[in-house]
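Novice: Prediction below, plus the sequence it came from.
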Amino acid sequence: MRERKQLIRSVIAEIGITIHAQRRIAELKIVWQGGASTGISMVMNKPGGRVKVTDEDTITLVRRLAEHYNDRSIAMILAKQKRRTATGLSWTRARIATVRATYGIPAYQQPPKDDAGAGCDDALVVTITDAEKILGVSKVTLYRWMKDGFIHGEQITPGAPWRIRIDQALRDKVRPEVPKGWLSLDEAAKALGAARQTVLHKVQRGELDAVHVNRGRRKGLRIQVERNQPGLFDTP
């Protein structure tokens, strides 16, 4: 910056400014070294205004994201959406922190680490990583479940990490052992005389009860085919 100022001073002798307050226009006369001059007229900012500010849509999004993610994660989300700062720069953790401070947006607070194991009746909305630990299944399985409709995920905005709502009903769908008489997907399709995809659609619509076994060699989806057999989700 110091060298830049020195360069400017080496070519400019002086600058005269005439302000027209009512019209909010400033007229500048630049006198160059050697005597030549250039006239420029420019519109002035409103009192207290700034030339470039972050657009309101991005500010609103940062406010929403700050409730769930830290500044580094927010910067990554905005980068995925190809958003830029008011001056055209990429978003970083420091720039997100500056925006929060400017607009009074509180920083993300990590929730206390409670035991979210079986027997907890409170519903939790967690990331894929946390859901993997709570349910004892892999990320690949969780993404497949969302694709198949076995569970439902949500994104606050495109590019944000997926979040899963874990309640007691979902916990009950994950079992350490195969319920007696319940069949694998292939066995259920054979017993019903239907295609695998048809059986999955019946599970999604709630026409067939299903659980996921997360331990042992018999991991995977297990389906209750015989409706007269008491099942995990039967209502008295």
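Specialist: Yep, it's here.
Novice: Please count neighbours and contacts with C-alpha atoms only from this point.
Specialist: Will do.
Novice: Look up how far residue 138 lies from the residue nearest to the spatial centre of the chain.
Specialist: When the chain is reduced to its mean C-alpha position, the closest residue under CA atoms, centre = their mean turns out to be residue 160, at 2.1 Å. Separation of residue 160 from residue 138 (CA to CA, to the nearest Å): 20 Å.
Novice: In addition, the following structure is provided for comparison:
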Amino acid sequence: MRERITQLNAAGDMDRQIAKILNDEGVRSARGKLFSYENIWLLRHRWGIPTAKINGVAANPPRWPDGTYSVQGAAAAIGVTAQTIFDYLAQGLVHGRQSTKGQPWQISLSSDQIDQLQRRLQRTRRSRKGAS
């Protein structure tokens, strides 16, 4: 069991996917039940198996191999903080995806979008200075 979970995790499968694969293979828990992602999470933590990440254990790069940006990379490209990027994601000003909750963001940004957000930022900063 441990080897199979380690193998699936190393292949990049998330806990939910691992549970589905094991259930589809007919593997059952010690109590004869189907696996849930919570079971897999608990087993991974008990056995010291790290969460599968798109970049392994390395820090997030500014840009992913597919050309999308990490939060830190998008922040640097636009000239804002990482928290601002999270705000932009929530507001729909930038679009990104996560393979699953807790995984790194992959943010799609064109050079036109970067320019547009930088101009927006300049207008906002100017208006705050003049408001005192």
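Specialist: Here it is on my side, so go on. Keep in mind it's a predicted model, so treat the numbers as computed, not measured.
Novice: Give me the TM-score for these two chains.
Specialist: Here the TM-score for the pair of chains, by TM-score structural alignment, normalised by the length of structure 2, is 0.51; 96 aligned residues with a CA RMSD of 4.1 Å.
Novice: if we can go back for a sec, counterpart of the residue nearest to the centre of structure 1 over in structure 2?
Specialist: Mapped onto structure 2 by TM-score structural alignment, residue 160 of structure 1 lines up with residue 103.
Novice: which residue ranges form the strands in structure 2?
Specialist: 95-97, 106-108 (DSSP state E).
Novice: Make CSV out of the ones you listed and add mean neighbour count.
Specialist: CSV is the format used below for these (neighbours: other CA atoms under 10 Å):
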stretch, mean neighbour count
strand 95-97, 15
strand 106-108, 20
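Novice: so which of those strands gets nearest residue 66 of structure 2?
Specialist: Set against residue 66 of structure 2 and scored by CA to CA, the strands of structure 2 come closest in strand 106-108, at 9.0 Å.
Novice: And the closest one, what does it pack against?
Specialist: Other helices and strands packing on strand 106-108 of structure 2, by 3 or more CA pairs under 8 Å, 6 or more residues apart in numbering; DSSP states H and E, are helix 71-78, strand 95-97.
Novice: Tell me which of the ones you listed sits nearest to residue 1 of structure 2.
Specialist: Minimum separation from residue 1 of structure 2 across these (CA to CA) falls at strand 95-97, 31.1 Å.
Novice: average distance between the closest one and structure 1?
Specialist: Overlaying structure 1 shows strand 95-97 of structure 2 at a mean distance of 1.0 Å from the equivalent residues (mean CA distance after the TM-score superposition for structure 1).
Novice: average distance between stretch 82-89 of structure 2 and structure 1?
Specialist: Mean deviation for stretch 82-89 of structure 2: 1.3 Å (mean CA distance after the TM-score superposition for structure 1).
Novice: what stretch of structure 1 does that stretch fall on?
Specialist: Counting by TM-score structural alignment, stretch 82-89 of structure 2 sits on residues 139-146 of structure 1.
Novice: ok now the matching stretch, how far from the chain's centre?
Specialist: Using CA atoms, centre = their mean, to the nearest Å, the distance from the centre of stretch 139-146 of structure 1 to the centre of the chain it belongs to is 17 Å.
Novice: Stretch 62-78 of structure 1 now?
Specialist: Here the centre of stretch 62-78 of structure 1 is set off from its chain's centre by 7 Å, with CA atoms, centre = their mean.
Novice: From start to finish, how long is that stretch in a straight line?
Specialist: 9 Å.
Novice: Fine, thanks again, bye for now.
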